[in-house]
Structures are given as structure tokens and as C-alpha cells.
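S.K.: have a look at this fold, sequence not included:
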């Protein structure tokens, strides 16, 4: 079979207000609609296109991620990236065909929405997810950004001293290729920490260090998944995980969430033979609910009886404001079916790019082989500094201090929102985490367009996300409409009130 490699001249205009990654997206959509790119065509590699456009590789990667998520492109690992062979007619006709390839300005793009492009991707996701991904991957911290810890309260002097000391030590291991499975002293500290704080009993050999949650999922799926495997996925569920999983070929089975967390019975009704379940039991992403004990046991029973795998994403469980932190789902796992995933992006800072997974003993050898073949270990310098952060007691003190601080800051924004919005907004704070969701009351003319509200909020400098896009079918009339926001960086009541008033103005239009 011959694969076409059409010559594609992509130009960007750095004078336009539209971000470069969105300009790249528009150029590809236009080329596909005009027939210059056909289903099955190979498109330029990330590095090559970045060099051609004189832009960062990450910018091109973000554009490709969006296009994959929308169904235009398909990534095939080392083989390259291709125009999706199963591209639907609606997507091929979505962008304007013709000679002009000028991208619309940012205001037109935001306002036109579904009028210019399909309202949903083939997987049922609204196109507004591209903006949410951009917010999540943005390097510039913004007010109310979900998942962003308190950057102002991080002990930077202590951290800088630890990193500097390690860098000056002259250790040869810090200059060599990092161990693909992780720096052993850090793995030992993580194993001890999880045993004490989360009830997870494990050996250091079961702990694998990765460069982030996406890298964790890639390691797990490359090790344990087969083509065509199906996975229960919370509905609503974590946006970035859904976007990545759509690229891997795993078939996602949306399972509803209620006040007790993922509805295991509904999951069994929808697909009893699914191979995986990806869950956030301690602080559901995005509703904030906690998985009840009955549901936890039912989920473990389902996994045990079919030799299935549960991926537990415990992304911000360190922060709980009512009672002690709940034990992890993994702590109840008596049959070794749970892979426990944690990250330092929330408890430390996201620029650290360190995460980890605890693998069942039966899978350690398999995951170890894949980790070595991927050869994608995280920088040893930061792993060693983090091990020192644990060793000297700074980690435990930092978590304790942040738990108190976040407990105060969450109340500031909750009180400000209730005072500003009144009955127009339902604010129910979860018992843990560094982000939460709020829901709009239905307006006289129907459901509030939370995508439009979030768009106006972005223009006002806020990083809130529309709640509806976390659902598999986000534009259904009965889908809850609201916002997902972080609160860790709110410093005082005055700032909380100002941000609440800004959001209210965005609701009013």
C-alpha cells in the first residue's frame, strides 16, 4: 500500500491575535476540506513542522493533539501521523474550502463556535475541548486555573538550595541517562510515604517514576493493554486523560457518576467485559465526589472476577479538609488488580514533571521491560532533589501547611461566589482537592451556555473550564452546565470578591 506524502505549505501570521497552535489547526482543517489532504495521507512530523514554522515543538504537538481529538488526524507511533482514514464527511466539509487559507481572528473563532465547525467530534466531545486543553497546558498561570497549586506558597528557597547542592555535587549519575524505572532513593521514599499516608503497602520495586500522568498512562497501556481493549471511563471524566486515551486506540465506555462516585452497576450493564476501569475515587474529576466504600468493593469484585485492571488516579488526595485523608482504593486491593497513580504536580508544582505509579507485583517485570524500551526516564537531578526534600522532612511539612492554607482559600472563593451569584449558581464544596465545580441554575430561555461563559472568562484573564465538556455528550440539553475552577492561588477575600464579580459579568455577557 502506497502512502501519499503530499507537500503541505503551512504559513502562520505572527501579527494575528489567534494563537499559533490554533492557526496550525485551521490550516489543516482547510487543507482537508479543500482536498489537499486526503484520508490516509501522512502529515509532517512534529519536529519537521516546528522547524519549518520556526516555532516550538510543543506548539505543534498541542495543535496535533487537538486535531487528533477532533478526529482529523491519527497518530501511529513511530510510523508517523496521518489524516484519519475514517474521516467523516461532516469533518471534511467543516472548514471553508477554496483558495484562501486565512485563519479567522480569535473573536470570530470564539463567537462562531459550532456555526463554523462541527459541534462535536466523532467521540461526542464538543469542539470547545480544544480551548480547555490549551488552558491546561498553558505555561502561564492564570486566576482560578484548575489543578494549579499555590505557587506563591511553595518553599522555593529550600527547593533551590536542594537542587543547587545536588547540581554542584558532581555526581556522575546526575549527568548520565536517567534510570527508566526511576531514582531508587525516591522510589523508596514514595513507598514509605504511601504506606503511612494512603494505606498502600508496596515495595520500592513496584514504584515506577514517570514524567507526568500522561507518561504514566502510556507506560501502563503499553505494558498491559491490547488493541481494541475497552475501558470504563468516568462520565464526567478528566479531559486530558480522555484526549490521550483517544489516541491510543483504547475504546472508552462512559460510566455515569453520582454522589457515590462511579456507578459500577451501570458500568456492568454497559460493558461487563471491559478490560480496564480508570477512576478518581478520592476526589472525582470533575465533580469532586468520593467513591463510597460499597462502590469500591463492587469495583474490586468486578476486576477480580474477570482478571481486569483498575487504574486509580489519586491526583490530589493529600488535601482533605474534613477528617483524615481517606485510604486509597489500592489499600483495599487484596487480589492485586489496582495500579495506583500519583503525581507531584499538585502537591509540589507542575513544572517539576514528576509522577509515579505503583504496579501490582505480578506486572512488575512486564512494566519494567516496557519502561526500559521506552527509555523515557525523568531527569535524575530533580528526582534526587525531591528525594532530599522527603529525607529532610520538608515534604511532610509542606503538605501539612498547604492543607491548612487551601482550607482557608476554598472558603474565601465559595463565600464570594455565593454572595455574588445568589441563586444563579450552586456552590457545593467537596471535602478535598484544590479545584471544584459549580453549576448554573437554568435560565428562563433554557440551559446556560457554560462554554460561552468560559470563553468570555478566558478573555477576562480567568482560566475556568466549562463543566459540560467533561461529559461524553456535553451538548445534550440535560447535561449539567457550570464551571470547573481552582482556588489554591486566591490570596485574600478582596481577590476572591473581584474574581467572583468578573465571573458574574461573564455570565451576564
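M.R.: Happy to help now that I have it. Everything numeric here is computed off the predicted structure, so don't read it as measured data. Residues are numbered from 1 along each chain as shown.
S.K.: from here on, just use CA atoms for contacts and neighbour counts.
M.R.: Noted.
S.K.: okay, now residue 74: neighbour count?
M.R.: Using other CA atoms under 10 Å, residue 74 has 28 other residues around it.
S.K.: actually residue 374, not the one I wrote
M.R.: 13.
S.K.: distance check, it against residue 456.
M.R.: 41 Å (CA to CA, to the nearest Å).
S.K.: and stretch 178-191, end to end?
M.R.: For stretch 178-191, the end-to-end distance is 20 Å (CA to CA).
S.K.: could I get the buried residue list for that stretch?
M.R.: Within stretch 178-191, the residues that qualify as buried are 178-191, counting by 16 or more other CA atoms under 10 Å.
S.K.: can you tell me which of those end up in helices?
M.R.: Using DSSP state H, 184-191 are the members of the buried residues of stretch 178-191 that sit in helices.
S.K.: how far away from the center of its chain is the strand or helix carrying residue 209?
M.R.: Take DSSP states H and E as the rule and residue 209 turns out to sit in strand 207-210. Taking CA atoms, centre = their mean, to the nearest Å, one finds the center of strand 207-210 at 18 Å from the center of the full chain.
S.K.: use this one as the comparison:
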């Protein structure tokens, strides 16, 4: 859709109803073709100088009237069925097929039924592409070293031992290299057999959730916290209990106020997302103690743990735990996307057989070349050298950004009390429109994304991740 279609609205007070009527008219007059995709709500709001809330209200109304269709992650587009009552042969056949087609909803599993019933707010790609989807800035990627290793292994493809990708947990030399990396950088002592490799974040944590989370299990999540995990728990029928955070991380004292047994705690102790705060060492000890007393397991998401700018990193929950009740998650995606998306779990030994059965049945193969390249980069300490260089660069950027924000905005801006991560969380005065903040950040060359999706409730107005 060309935004110029909305040009007639500019210069007047734009309401959700006026925007709805303009788009509906464009559809009915064939200015917008069936199947044509609409711009993101953010782009439309910026173009018109209105709030995203106004845009979203108008689009929701058009979806309800059948003018538009939407899908999480795919965006919003013009419905293919004509609104004037006329139908093409294909549209008529489609409608007839839908009326007399196979009743697939009767075959839905518990998971599919939950996903169908659950209305998840679509997180538009444009909300996060500004910050490279949360991964490292593209100008910091070790492209040259990655390309050199990739070319080496690609030229040697005819000599590959393709039996090496038969291990369901991933390429064994890579798992050995990861075990060494964890020992050197995280003080985590584990066996390669405990490491379960996958591609991407969801492909690794999903097996853990699917295997170990039961319907109606109570799961504690930080609020704010990673929305992807929270929505997966909801889809499995679990009861998600949001618990607040402060400058010391998850408020462990609030756990005693929960009036039902808790089976899981999902926590980001090294760099809480999006706030960037680190769970203090006393609270780590208290959390481990609480979980042991209440027979509760922990999924430790070690997100963005490499970039601590004030003092030493605290020990991981996995290394503090002595009972085997912690599953540890880590992703090289954070450092190397889009070059690599390898993520992994470190699981207690008593879960190895269960996870092997799952992987053999559902997710056995992996991209061998990617594993070969990452193994070489770990064995040659290229990753750790890259991390140190990134730390120095990000620290300088962070200091410059914080100084500039304080100098320019003074008391009109509130900065999160965090000392880790790739971004700074900033809250502006509520009187400043969100679209103005996004537009000004873009003009200043700053990457900017709202923190709204991270909140289960009580999202803070005008709070953004900046870098």
C-alpha cells in the first residue's frame, strides 16, 4: 500500500473513524488490491502524525468488518474476498470449500486449541528490526573471520563425514567446544552430553517447555520480561504469574505472596530483558533456596550476559544449584545474528534420555556447516576475542548515549538503573507523543524500540530501548 492514499487526511484532526473510512473507501474503489499488504502501524502513524493506538483502532475495526485480515508476524493485508457482493469463481469455490470443508478444528490438539483461542497481540517486525531484533549491531559482526571459516569448510564439503550430524543433540565437537566456552566464561562445569543444540531461540526452549510444562502448571515470569516465553507458556495451558523486578532483579520476596504451588520460574538473571538489570548475588542464593524449599524448577535464560559494565558478573544459577533443578539456556544468536543462530540448553543429567528421545523423534537434523564454522571459531578463541572488542565498543557507545540523554533532556527523561546489555532503557515524559520520539530517534541515527510487548500488564508509557 502506498501511504499517499492517506494524504487527504493530513492537515486535519485525524480520528480512528476517519482513517477507517479512508482505507475502506480505498478498498471498495479498488485503489487497494485484494491481498495487498498494508504498512506497519508505526509507519502509518509516523506518516500521519498520530498515535499508533489510533491506527490500531481503525485497523481492528476494518478487520472486524472483513475488509482486512491479519496474522501475528505476517502483518495486515486486504482481504481477498470482494466487499461489493460480487465474487470470482476462485473466491466462490473458496467460500464453498470453507462451508463444506473438513472440520479441522475437531482434530485440534490441546496446543492448537489454545493457540486458536488465545489472542496474541502481533509483534510487528518493524518494532524490532531497528535494534537488529535484539542482537548485536550489524557493524560489529565478525564477518571476515566467519567468511574465511565458511569458505574453508565449504571447499572441503566433499570430505565431510556426514555421519557427524547423526547425533540428535548436535555436532559433538561443537558441544565439546561449548562446554569449554562455558567453563572459561561462565564458570559452568558440565559434560558435552548435557548440551542440547538447536537453531534459534524458540527451537531450543520449545522442547523444554513442551516436555516439562503441563496444563495448569504455575509458572513465574518477570514483569516486564521476554514476551516470547510468556506466550509459549500460555499456549501450553500454563498459568503465568508475573512477578515484578527492581534495580536488583526479580523481587524474590514477592514469591511468598503466591497462594498456589509453583512448578517453574523463568528468569533472566544476567541481564533482565528489557530493563538490563542483573539479579543480585544475595537474591540468586535466595531464589535457589526458595525453589528447593518449594520443589520448583528454574529455567535460566542467560540473555546478553557478556556485556557487564560495572563489576564482575555474578555466578549463574546453574552453577549455584546443587540439586539438578536448573535448566540453562544460552544463544550465540545474540552475538552473531544473522551469521549464526545456534542456541543451546544445558540440562541436568537425569533429563538426557528424555531429551534424546524427543530430538530423535522430532528434531534430529542440523546444519553441519554452521556447526563446523562455530566449532572452529570457539576452538581458536575468535568468539571470545570478538566479545572483548564488542564490550569495549558498546561501553563507549553506552556512555556517550547516557551522557547525551542527560545533557539534552535533564529531568524530562528517566534512565533504567542497569549496568549491562546492548541497549539503554529510557522513559520520556508522557506528554511527548510516541511517534515524535521514534521520529526524532531515527533522525539522530539511534536504534529505538518500545518496551510495551515485554509487559504482561502495567506497561510504562513512552518507555523505549535505545542504542
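M.R.: Cool, the structure landed. Nothing here was measured: the structure is a model prediction, and the numbers come from that model.
S.K.: ok, back up a step: in the second structure, what stretch matches the helix or strand following the strand holding residue 209 of the first structure?
M.R.: Of the helices and strands lying after strand 207-210 of the first structure in sequence (DSSP H and E), the nearest is helix 213-224. Mapping helix 213-224 of the first structure onto the second structure (TM-score structural alignment) gives residues 201-212.
S.K.: how far apart are the matching stretch and its match in the first structure?
M.R.: Superposed on the first structure, stretch 201-212 of the second structure shows a mean distance to its aligned partners of 1.4 Å (mean CA distance after the TM-score superposition for the first structure).
S.K.: mind listing what's buried in that stretch?
M.R.: 201, 204-205, 207-209.
S.K.: rebuild these as JSON lines, extending it with distance to residue 422 of the second structure.
M.R.: Below are these laid out as JSON lines (distance: CA to CA, whole Å):
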{"residue": "201", "distance to residue 422 of the second structure": "18"}
{"residue": "204", "distance to residue 422 of the second structure": "23"}
{"residue": "205", "distance to residue 422 of the second structure": "22"}
{"residue": "207", "distance to residue 422 of the second structure": "28"}
{"residue": "208", "distance to residue 422 of the second structure": "27"}
{"residue": "209", "distance to residue 422 of the second structure": "27"}
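S.K.: for residue 272 of the second structure, see how far away residue 425 of the second structure is.
M.R.: Residue 425 of the second structure sits 11 Å away from residue 272 of the second structure, going by CA to CA.
S.K.: identify, from the buried residues of stretch 178-191 of the first structure, the entry nearest to residue 288 of the first structure.
M.R.: Nearest to residue 288 of the first structure among these is residue 190, at 24.9 Å by CA to CA.
S.K.: tell me which residue of the second structure lines up with that closest one.
M.R.: Checking with TM-score structural alignment, residue 190 of the first structure has residue 178 as its match.
S.K.: please apply the same query to residue 111 of the first structure.
M.R.: Alignment note: residue 111 of the first structure maps to a gap in the second structure; criterion TM-score structural alignment.
S.K.: what is the burial count for residue 111 of the first structure?
M.R.: Neighbours of residue 111 of the first structure (other CA under 10 Å): 13.
S.K.: got the contact list for the helix or strand hosting it?
M.R.: Assigned by DSSP H and E, residue 111 of the first structure belongs to helix 106-112. By CA atoms under 8 Å, 6 or more residues apart in numbering, the list of residues contacting helix 106-112 of the first structure from outside reads 17-18, 452, 455.
S.K.: and stretch 209-227 of the first structure, by the same measure?
M.R.: 180-183, 187, 241, 244, 249-250, 341-343, 353-357, 366-367, 370-371, 376-378.
S.K.: so what's the gap between that stretch and the chain middle?
M.R.: The answer for stretch 209-227 of the first structure is 14 Å, by CA atoms, centre = their mean.
S.K.: kindly report the same for stretch 230-238 of the first structure.
M.R.: 13 Å.
S.K.: same question, stretch 169-189 of the first structure
M.R.: Offset of stretch 169-189 of the first structure from its chain centre (CA atoms, centre = their mean): 27 Å.
S.K.: check stretch 385-398 of the second structure too.
M.R.: 22 Å.
S.K.: how much does that stretch stray from the first structure?
M.R.: With mean CA distance after the TM-score superposition for the first structure, stretch 385-398 of the second structure departs from the first structure by a mean of 1.3 Å once superposed.
S.K.: list the buried ones in that stretch?
M.R.: For stretch 385-398 of the second structure, by 16+ other CA under 10 Å, it's 386-387, 390-391, 394-395, 398.
S.K.: ok, the counterpart of residue 314 of the first structure in the second structure - contacts?
M.R.: Matched by TM-score structural alignment, residue 314 of the first structure corresponds to residue 302 in the second structure. For residue 302 of the second structure, the contact set (CA under 8 Å, 6+ apart) comprises 268-271, 328-330.
S.K.: the same query, at a cut-off of 10 Å, please.
M.R.: 186, 267-272, 316-317, 328-331 (CA atoms under 10 Å, 6 or more residues apart in numbering).
S.K.: looking at those, which one is closest to residue 35 of the second structure?
M.R.: If you rank the contacts of residue 302 of the second structure by distance to residue 35 of the second structure using CA to CA, residue 331 comes first, at 36.3 Å.
S.K.: and that closest one, what pairs with it in the first structure?
M.R.: Checking TM-score structural alignment: residue 331 of the second structure goes with residue 343.
S.K.: look up the closest residue to that match, ignoring the ones flanking it.
M.R.: What sits nearest to residue 343 of the first structure in space, not counting adjacent residues and going by CA to CA, 6 or more residues apart in numbering, is residue 355, at 4.0 Å.
S.K.: surely that neighbour touches residue 386?
M.R.: No - counting by CA atoms under 10 Å, residue 355 of the first structure does not reach residue 386; the two are 11.5 Å apart.
S.K.: overlap in contacts of those two?
M.R.: Common neighbours of residue 355 of the first structure and residue 386 (CA under 10 Å, 6+ apart) are residue 344.
S.K.: within the helices and strands, which one has residue 399 of the first structure?
M.R.: helix 394-421.
S.K.: show me what secondary structure element comes after that helix.
M.R.: strand 425-427.
S.K.: so where is that following strand in the second structure?
M.R.: Taking TM-score structural alignment, strand 425-427 of the first structure hits residues 413-415 over in the second structure.
S.K.: and that stretch, how far out from the chain middle?
M.R.: Put simply, stretch 413-415 of the second structure sits 24 Å off its chain's centre (CA atoms, centre = their mean).
S.K.: what about the helices in the stretch 151-300 of the second structure?
M.R.: Assigned by DSSP state H, counting those that start in this stretch, the stretch 151-300 of the second structure shows helices spanning 172-185, 201-212, 227-235, 281-293.
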